[in-house]
Every structure is written in structure tokens, then in C-alpha cells.
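Visitor: sequence unknown, structure follows:
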């Protein structure tokens, strides 16, 4: 069963552009490498040819996976997202109850996550714990290292 992913127009365009880049530029490079390796003679002991063919398989798999992802992506209008509860593309302010620290995050699709910009994947433990929660809710989240953190949801915005 395919996993439906929600994304913005910008995110969808990014996937489309990546597919185009792989299908045109990268595919041409690999075809050229295969051709050059083939011109060197006996293919049975031609490591350059084998490497180029392997690169071709990897590239085609990447293209296939991106097209599959695109076919399972649904457009979401950020302006229509409610701030009454946490969902994808909402920005949240949370307080770590254990140490008093505050943190701001934006919940985004996996492909857009960037911890340096405080954009966390919707599939991350923190995001999973926050989805559907409302301002004032207390959430206990088990991290991959088995540590449990206690958070309070302070703010939700777009």
C-alpha cells in the first residue's frame, strides 16, 4: 500500500525538477560512460562498463522512486491549514518541561526536513507525538535512544 504524502506546490515542483534533472542530465552522463566503456573492447572483463551499468541501475531506481513518490503526493494549500491543532506545515513552539528550554519547529514532509532550519520530518518522533495536539497539551515522547522527553505545546501557527 502506497504512503500518501502531502506537499506544497513548491515541494511538488522540487520533486518534478529532480526527476527532470535525473532523466536528462544524469541519464546522458551514464549513457556516455557506458558507450565509452563499451568502446574499450571485451565487456566480460571491463570494470568501467560494469560500474557504468551499475550506476545506470541505481539512477533508474532513483527515477522510479521519485515518480512513485510524486504519484502518491497530494497538494496541500498552506493557507487552508488550521492552527487549532498541530498538522503538517504548522510551526510550533514547545517547552521542554524537563529542562525549561523552548524550541520552535516546522513540521514538513521528509524530503524537506532540515534540522539546521528547525524543519523536522512529519515522521520524526517529536512530530509524531505532536500531530493532533492543541495548545497547552503535555506530550511525552520516546526518542530513538529510549529517552523520554516531556513537552508542553505553547504555540501553533502557519
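Guide: Sure, I can see it. Quick caveat: nothing in here was measured; it's all calculated off a predicted structure.
Visitor: When you work out contacts or count neighbours from here on, use the C-alpha atoms and nothing else.
Guide: Fine.
Visitor: can you pull out the strands in the chain?
Guide: Secondary structure of the chain (DSSP state E): strands at 5-7, 73-75, 91-96, 102-108, 119-121, 138-142, 148-157.
Visitor: would you list those in a markdown table and tack on distance to residue 130 and mean neighbour count?
Guide: Listed next are the strands of the chain as a markdown table, based on distance: least, Cα to Cα, whole Å; neighbours: other Cα atoms under 10 Å:
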| stretch | distance to residue 130 | mean neighbour count |
| --- | --- | --- |
| strand 5-7 | 17 | 19 |
| strand 73-75 | 21 | 15 |
| strand 91-96 | 9 | 20 |
| strand 102-108 | 9 | 20 |
| strand 119-121 | 11 | 22 |
| strand 138-142 | 7 | 17 |
| strand 148-157 | 8 | 18 |
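Visitor: Use this one as the comparison:
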């Protein structure tokens, strides 16, 4: 079971619909055009279009499985007393004194550009269930980070 926000769920549904209604017909059209060009055994365009179709169908099946197992979290039932899925966490790196803010998201919603880290990441795992003021040690590839939780929001 995969828990996610309503926004993440809607985004996955939109991506799936786009793949099924726009990308798949384009690939099928490319296959038909390539097939019309003659001998399929040496037709590069045909083989490339077939590979693209296989890749696209694989992505569609993956997104369908994710959506089948997805559960949208009711944010009105979440609190801000401890870090959990969908929490926005303000923290200070005690080594560098740098400030950062991350939103704990499902793996399918994780996007560093948007400030969302996967709940399965080492930082999120270390922060889970901690409260404001707690100092958390996180083992990352660069060593051990000490983070102090400054604020938790939804």
C-alpha cells in the first residue's frame, strides 16, 4: 500500500491519462507508418517504434499498479506534534548552521526541486516521529549529519 497526498494522486492520474490518450496513439501511428515502408526485418524505424511502445506500455502498467495500491491521506487527521508523512519540516544542520526545509512525501511524489524527499530516504527515516527541538543524527554518504528540528507544519 502506498500512501500519498491528493495532489500526488491527481498528478499520477493525469500522467497515466496523458500516456494512454496521447503518447500511446502516437507510438501506434509511428509503428503503422514504419510497417508501410516495407521489409520489417531491416526496418530501423519499425524496431525503434516497437521498443518505444514496449517502454511506454511498461510505464503505463507501473503507474496503474501504483494507483491501484494508492491511498490518499486525509490531511485533516494529521497533526504537527511530530514528523510524519506530508509534514513540512524546518531544521538546522548543526555542523554547518545551515537552515533547510523538506516535505516528507511518498516515493512517487519525491522531487528535490520542489523540496520533497521520499519517506524512504535516510533523512526522512531519521526524522520520523521526532518532535520540535529534537536533535537527530542522520548517516548520509558524506558522514553523519546532526539536524535540529525547528518547526513542523502540514
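Guide: Happy to help now that I have it. For clarity, every value in this text was computed on a predicted model and none was experimentally measured.
Visitor: TM-score them against each other, please.
Guide: After superposition, the two chains reach a TM-score (TM-score structural alignment, normalised by the length of the second structure) of 0.93; 154 aligned residues with a Cα RMSD of 1.3 Å.
Visitor: hang on, the earlier thing: and the strands of the first structure: which comes nearest residue 32 of the first structure?
Guide: Comparison of the strands of the first structure against residue 32 of the first structure by Cα to Cα identifies strand 73-75 as nearest, at 32.8 Å.
Visitor: so which of the strands of the first structure gets nearest residue 30 of the first structure?
Guide: Among these, the nearest to residue 30 of the first structure by Cα to Cα is strand 73-75 (28.5 Å).
Visitor: so the single longest helix found in the second structure aligns onto which residues of the first structure?
Guide: The helix spanning the most residues in the second structure, taking DSSP state H as the definition, is helix 44-68. Under TM-score structural alignment, the alignment places helix 44-68 of the second structure onto residues 47-71 of the first structure.
Visitor: Give me the nearest residue to the residue nearest the centre of the first structure, chain neighbours excluded.
Guide: Centrality entry for the first structure: nearest residue to the mean C-alpha point is residue 111, 1.8 Å, by Cα atoms, centre = their mean. What sits nearest to residue 111 of the first structure in space, not counting adjacent residues and going by Cα to Cα, 6 or more residues apart in numbering, is residue 121, at 7.8 Å.
Visitor: residues in contact with the counterpart of the one you found in the second structure?
Guide: Counting by TM-score structural alignment, residue 121 of the first structure lines up with residue 118 in the second structure. Counting by Cα atoms under 8 Å, 6 or more residues apart in numbering, residue 118 of the second structure touches 104-110, 124.
Visitor: The counterpart of residue 131 of the first structure in the second structure - nearest residue in space that isn't next to it in sequence?
Guide: Using TM-score structural alignment, the equivalent of residue 131 of the first structure in the second structure is residue 128. Using Cα to Cα, 6+ apart and skipping the chain neighbours, the partner closest in space to residue 128 of the second structure is residue 83 (5.0 Å).
Visitor: How about residue 35 of the second structure?
Guide: residue 46 (6.3 Å).
Visitor: circling back to that earlier point, touching, the residue nearest to residue 128 of the second structure and residue 152? I think so.
Guide: Yes - with contact defined as Cα atoms under 8 Å, residue 83 of the second structure and residue 152 form a contacting pair (6.7 Å).
Visitor: quick revisit: tell me who's in contact with the residue nearest to residue 35 of the second structure.
Guide: Contacts of residue 46 of the second structure (Cα under 8 Å, 6+ apart): 30-31, 34-35, 40.
Visitor: No further queries at this time; thank you.
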